[in-house]
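**Student:** Below are the sequence and a predicted model for it; my questions follow.
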Amino acid sequence: MNNLDIIHYAARAANWESRRYHAVVHVRPRHDPSAQWSPFDPLRRDSDSAKLAAAARVNVTHHDGYVAASAGVGALLVFAHEDINVDRLPDLDCAERRRAQRRAIAECAALIGRDSGPLWWRKEPVLRRVP
């Protein structure tokens, strides 16, 4: 998947309506057709990533060297922080950790949006009886 596919499927997991333009995805809530379309890029903006995590119910955990995002059954993504040499490039604003977090949330939601569709948490699991 390319970045536009990731953003499109992530919006689908959050139950948002999306429109793809040349290099931008715009979204609006599906239940409010009078709402305005707004640009959406959870891979670059922390605010969009936080909204996506809340809407698609993605759980994020931070560890010493990586960020893990999980949602639903089987959607678990782990992104490692790049090795940063503090002497050469101080990461004072934790940019690398935030990048890993945004990537983990967006790709985890994209997997859910691609495989399960919108409102995946409301779907009943299929339980089969073994004879």
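**Tutor:** Yep, that arrived.

**Student:** CA only for contacts and neighbour counts going forward, please
**Tutor:** Fine.

**Student:** now the closest residue to Ala80 other than its chain neighbours: how far from Ser49?
**Tutor:** In space, and not counting its chain neighbours, Ala80 is closest to Tyr66: 4.1 Å by Cα to Cα, 6 or more residues apart in numbering. Applying Cα to Cα, to the nearest Å, the value for Tyr66 to Ser49 is 17 Å.

**Student:** More neighbours: which of the two?
**Tutor:** Neighbour totals were compared for Tyr66 and Ser49, and Ser49 leads with 23 against 16 (other Cα atoms under 10 Å).

**Student:** take the one below as the second:
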Amino acid sequence: MKRLLLLCFLAFASCVVTTAQTTSPTTQTDLKILFNSGVSQYEAGIQRTNQTLANAGFTSAMNVISTSISQLQQQMNAASSQANKAIIQAKITAQSQVQTDLLALQGNIMGNSVAITNKFTAFKALM
């Protein structure tokens, strides 16, 4: 009887483990968290004078900026009223300007660290 109970328990446990490993998360990662992660990585690279780390963080943050602008474009296309479209367009314009400014500073990531950090802070406020 104990052996049968043990076998049933092991069979049930293996099904639970298999199910837990195959399910995927249903929530999308928040862009603000991803952006802050990229900015933190960039700032760590600057503090350590590590060009590779700073570049990786900068690239990560820029990818989030592009994603944010793309999502705003989709929201604008789906907006029902002109007032909502105007509000979203203003956000797109402001975020695009910060993106353009950051791309101009990208040539000297280490030397432009203060300006880049200020632009990252400005973008954070626009999210």
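**Tutor:** In hand now; what should we look at? None of the values given here were measured: they were computed from a predicted structure.

**Student:** Could you quantify their similarity as a TM-score?
**Tutor:** Remark: TM-score between the superposed chains equals 0.30 [TM-score structural alignment, normalised by the length of the second structure]; 54 aligned residues with a Cα RMSD of 4.1 Å.

**Student:** quick one on the thing from earlier: contacting residues for the residue nearest to Ala80 of the first structure?
**Tutor:** Val78, Phe79, Ala80, His81, Arg97, Ala100 (Cα atoms under 8 Å, 6 or more residues apart in numbering).

**Student:** and the longest helix along the first structure, which residues are buried?
**Tutor:** For the first structure, the helix with the greatest residue count under DSSP state H is helix 95-115. For helix 95-115 of the first structure, a neighbour-count test (16 or more other Cα atoms under 10 Å) marks 96-114 as buried.

**Student:** Return the residue spatially closest to the residue nearest to the spatial centre of the second structure, with its sequence-adjacent residues excluded.
**Tutor:** Residue closest to the average C-alpha location in the second structure (Cα atoms, centre = their mean): Leu34, at 2.8 Å. In space, and not counting its chain neighbours, Leu34 of the second structure is closest to Val64: 6.9 Å by Cα to Cα, 6+ apart.

**Student:** Now do the helix or strand hosting that neighbour: which elements does it pack against?
**Tutor:** Here Val64 of the second structure sits within helix 51-78, counting by DSSP states H and E. Packing partners of helix 51-78 of the second structure (3 or more Cα pairs under 8 Å, 6 or more residues apart in numbering; DSSP states H and E): helix 31-47, helix 82-105.

**Student:** Out of those helices, which is the most enclosed?
**Tutor:** Highest mean neighbour count among those (mean count of other Cα atoms under 10 Å): helix 31-47, with a mean of 19.

**Student:** just how off-centre is it within its chain?
**Tutor:** 10 Å (Cα atoms, centre = their mean, to the nearest Å).

**Student:** what's the answer for stretch 85-98 of the second structure, then?
**Tutor:** So, by Cα atoms, centre = their mean, the centroid of stretch 85-98 of the second structure is 18 Å from its chain's centroid.

**Student:** Identify the residues contacting that stretch?
**Tutor:** Applying Cα under 8 Å, 6+ apart, the contact partners of stretch 85-98 of the second structure are Ile65, Ile69, Leu72, Gln73, Gln75, Met76, Asn77, Ala79, Lys119, Ala122, Phe123, Leu126.
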